[in-house]
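# need a 3D model of the following:
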Amino acid sequence: MPEYNTLDDLEDGQRVLVRLDLNSPVEDGEVQDNNRFDRYSETVAALADADHKVVLMAHQGRPGRDDFVSLQQHADILAEHVGKPVEFVADTFGEDAIAAIESLEAGEILLLENTRMTDDELPEKDPEEHADSEFVKTLAPHFDAYVNDAYSAAHRAHASTVGFPLVLPAYAGLVMEREYEYNTSVANKEFDGPVTMVCGGNKSEDVISVVNNLGGKVDNFLLGGLPGELFRRAQGYPVGHDLEGMDLLDGQWDETKDTLEDLVENRLDEFGLPVDFAYEGDDGDRAEIALEDIEEKEDAYLDIGHDTIEDYLPYIEESDAVFVKGAVGVFEDERFADGTVELISAIAESDCFSVIGGGDTARTLDLYDIDEDEFDHVSIAGGAYLNALTGKELVAVEVLKANA
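Have a look, this model is predicted:
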């Protein structure tokens, strides 16, 4: 049984306030359709079909950034995925918003304006403080229940994620329930065979936190990206440092040097480390160099090499479960996507329990036509997924538990 209430516990025919995470790429002022709309449409449709009056909250960007825009376009995109009209009001909790909320009929859907356009939303505060904000105190009396489906924002103590569960009966939406279950499975689920985690990205500190939290649950950590270089630097190889004009690696090395050296000295058997790297050759094509042939780092390494890929594949093929946290290369560039694509494709072809997540990693599937259905779960969360892997509490989930 879940530790929080779910939609199965919610009686039909209520006025429900629902927090989604529709934060999306914006190009030249146009909001881009993406898998978040598809995922959240399932919860929205289920609520509308149960004769709820459905009022949606979501955020987009941050003040001062180019992607900080209205949610009007989001309403149109979401409506296409839900298969029902989604009305929009350019207000969060003022008179126009209240009037639109009060006029809703059963089964109708309304999207409020960007929550981050209210001063009460963004400051990180205790749930009790947020519950006492004008935003929460004004909106809450107009609802029977609150549903949080925004797992990807569950690590944020914002008014819309932690304030309402203190003053309304609160429930987890379908995305929240599914993400929480699968993203904590590496720590909570028992597996019969080896468990492997592919770790990439650009932050060694994140990988260290995952390793320290899951060392007793994960048998093999296969490293790529910047952490792969930094772990090799800890062994004394001339990689994992910045070239002139770069600012990616040296600062991380200074902060994590002692921990990295301790890990490679005492826990090396847990790691798969790169034996070769890919870089941009003089002709602009992909070139590769073996670790043992590097006398001095002269190029930026943008992917693991094919010898490393071949070393990593047997771990995946022989594992009972494989989790992915971050890409092992710059997969947006086809020249340097081989590591990420080949490893993820191998996971898709295996019979293992599999969870893909971490920042933009899930975008690999769309870019390279890999079927999402081949995995047990593909997370749309970044920071919340990392928090789950590192054992940190998700404040929005904790308030749902407390409410239950």
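# make it CA atoms for all contacts and neighbour counts henceforth
Fine.
# Ala79 is in what secondary structure piece?
helix 72-82 (DSSP states H and E).
# outside of that helix, which residues touch it?
22, 30-31, 33, 37-38, 41-42, 44-45, 85-90, 111, 113 (CA atoms under 8 Å, 6 or more residues apart in numbering).
# now stretch 200-219
With CA under 8 Å, 6+ apart as the test, stretch 200-219 has contacts from 186-187, 194-197, 199, 221, 223-228, 230, 248, 252, 256, 259-260, 270, 325-329, 386, 389-391.
# these in helices, which ones?
Judged by DSSP state H, the contacts of stretch 200-219 include 186-187, 225-228, 230, 252, 256, 259-260, 386, 389-390 as members of helices.
# buried members of those into PyMOL, please.
Filtering those down to the buried ones (16 or more other CA atoms under 10 Å) takes a single PyMOL command:
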select buried, resi 186+187+225+226+227+228+230+252+256+260+386+389+390
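# what kind of secondary structure is the residue located most distally from the centre of the chain in?
What lies farthest from the middle of the chain is Glu295; by CA atoms, centre = their mean that is 37.4 Å. The three-state assignment at Glu295 reads coil, by DSSP: H, G, I helix; E, B strand; the rest coil.
# please provide the structure for the following sequence as well, for comparison with the first:
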Amino acid sequence: MAWKTLDDIAFDGKTALVRVDLNVPLRDGRVSDPSRIERILPTLRHIADAGGKVVLLSHFGRPKGKPVPEMSLRQVVPALESALGGPVAFAGDCLGQTAQDAVAALAPGGVLVLENTRFHPGEEANDPDFAAALADLGDVYVNDAFSTAHRAHASTEGLAHLLPACAGRLMEGELRALEAALGNPARPVVAVVGGAKVSTKIDLLGNLVTRVDHLVIGGGMANTFLAAKGVPIGRSLAEHEMGETARDILRKAEAAGCRIHLPVDVVIAQEFRDGAPNEVVATTACPDESMILDAGPETVAQLCALFDTARTLIWNGPLGAFEIAPFDAATVTVARHAARLSKAGQLVSVAGGGDTVAALNHAGVCDDFSYVSTAGGAFLEWMEGRTLPGVAALDG
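This next block holds a predicted model:
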């Protein structure tokens, strides 16, 4: 990768336009989860400590090209001030005289938030004139929002071609982690893909079988694959119409030398509720009236043994219905084993996706994986092998 980092740019006396993701959850007008804010702090502090002006660009919600008061970034400023431990200025527009005056008034080392870029239709249209107006506000462009890198918008892609550009610390860490996982990984490589639907991850599975040595399929997706192989799955969640697609992926995996792992035993119950009566049966022995809700202990043991032989792990999606006990057991046990191997330096583990982050948090191991991405859509598109416009724009 040829992209530059913060270390390649002299920020003293410069105005840095920093694309971040401040699309954070609010409750009663206050930020309820500051995780995304906390992860951009190293970038903001680096620029400020180097004597640069820090001007933040971000979207918030889906205002569809017009101002929506409920989607103003003004609401995020108090949380930013709390995280930074100092004042943060705000401008009521992201371009024009309002923005120009706010940037001019900002002292070196200061931080300014410009209003929601999506209040203008030119943002999502990646309009050249809109991007040029943004570029007029600064001297350097820093992208620290991998979570929006799959969008070719003015502030994520267009702006990178108009100013000296680099990746921020969060973006840099994400790209290095992803390169270590799929770009040039230590082998063997194991990928875990779980969740409910095969239909939402066809491209993902198709790419992974050509890139990894072992592919573990869990959750409702595993049920679809089992059914496609003629295994009875009772009333389990599955996409029976995706049977031929599942069989095609199995064929592609075999041709590519990728071994697919499906559950060999499962936890079944007749109802999906907390503490529902359940039992462990062989995968081939699910009664008609029951549902498969988790992988069984023999499957867990096999996966832990597989991880012991691996050098790289990529994880997206849970192995079972982890939201409700006791159907979280497989996900929790296997995740904790991967975390132990990662902490011991035996495994490079990269995980991402909304359900994945929730599952790893539930297991208490988010901090023990080598890297956990909160990027969602961008992480999935990267796993699918797609070019991300926001990353490609930094290359070179």
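# just the closest of the ones in helices among the contacts of stretch 200-219 of the first structure to Arg335 of the first structure, please.
Of all these, Arg335 of the first structure sits closest to Gly225, with 14.7 Å by CA to CA.
# residue in the second structure paired with that closest one?
When the second structure is aligned by TM-score structural alignment, Gly225 of the first structure is paired with Gly219.
# contacting residues around its match?
By CA under 8 Å, 6+ apart, the neighbours of Gly219 of the second structure are Gly194, Gly195, Ala196, Leu293, Asp294, Ala295, Gly317, Pro318, Leu319, Gly320, Ala321.
# that one and Ala89 of the second structure, how far apart?
For Gly219 of the second structure, the distance to Ala89 of the second structure equals 46 Å [CA to CA, to the nearest Å].
# what does Gly385 of the second structure give?
Applying CA to CA, the value for Gly385 of the second structure to Ala89 of the second structure is 39 Å.
# before we move on, back to that, tell me which residues in the helix holding Ala79 of the first structure are buried?
So for helix 72-82 of the first structure, counting by 16+ other CA under 10 Å, buried means Gln72, His74, Ala75, Ile77, Leu78, Ala79, His81, Val82.
# following it, which helix or strand comes up?
Trace forward from helix 72-82 of the first structure with DSSP H and E and the next one is strand 87-88.
# now check the second structure for the residue matching Val397 of the first structure.
Looks like Val397 of the first structure aligns to Val391 there (TM-score structural alignment).
# distance of its match relative to Leu175 of the second structure?
9 Å.
# likewise for Val140 of the second structure?
20 Å.
# what about these two, which has more around it?
Each of Val140 of the second structure and Leu175 has its neighbours counted (other CA atoms under 10 Å); Val140 has more, 22 against 18.
# aligned to the more buried one, what sits in the first structure?
By TM-score structural alignment, Val140 of the second structure lines up with Ala145.
# would you agree its match is in contact with Gln14?
Yes. The pair Ala145 of the first structure / Gln14 is scored as a contact, 7.3 Å apart, by CA atoms under 8 Å.
# all helices of the stretch 151-300 of the second structure, in order?
Counting by DSSP state H, counting those that start in this stretch, the stretch 151-300 of the second structure has helices at residues 169-178, 202-208, 219-228, 243-256, 297-309.
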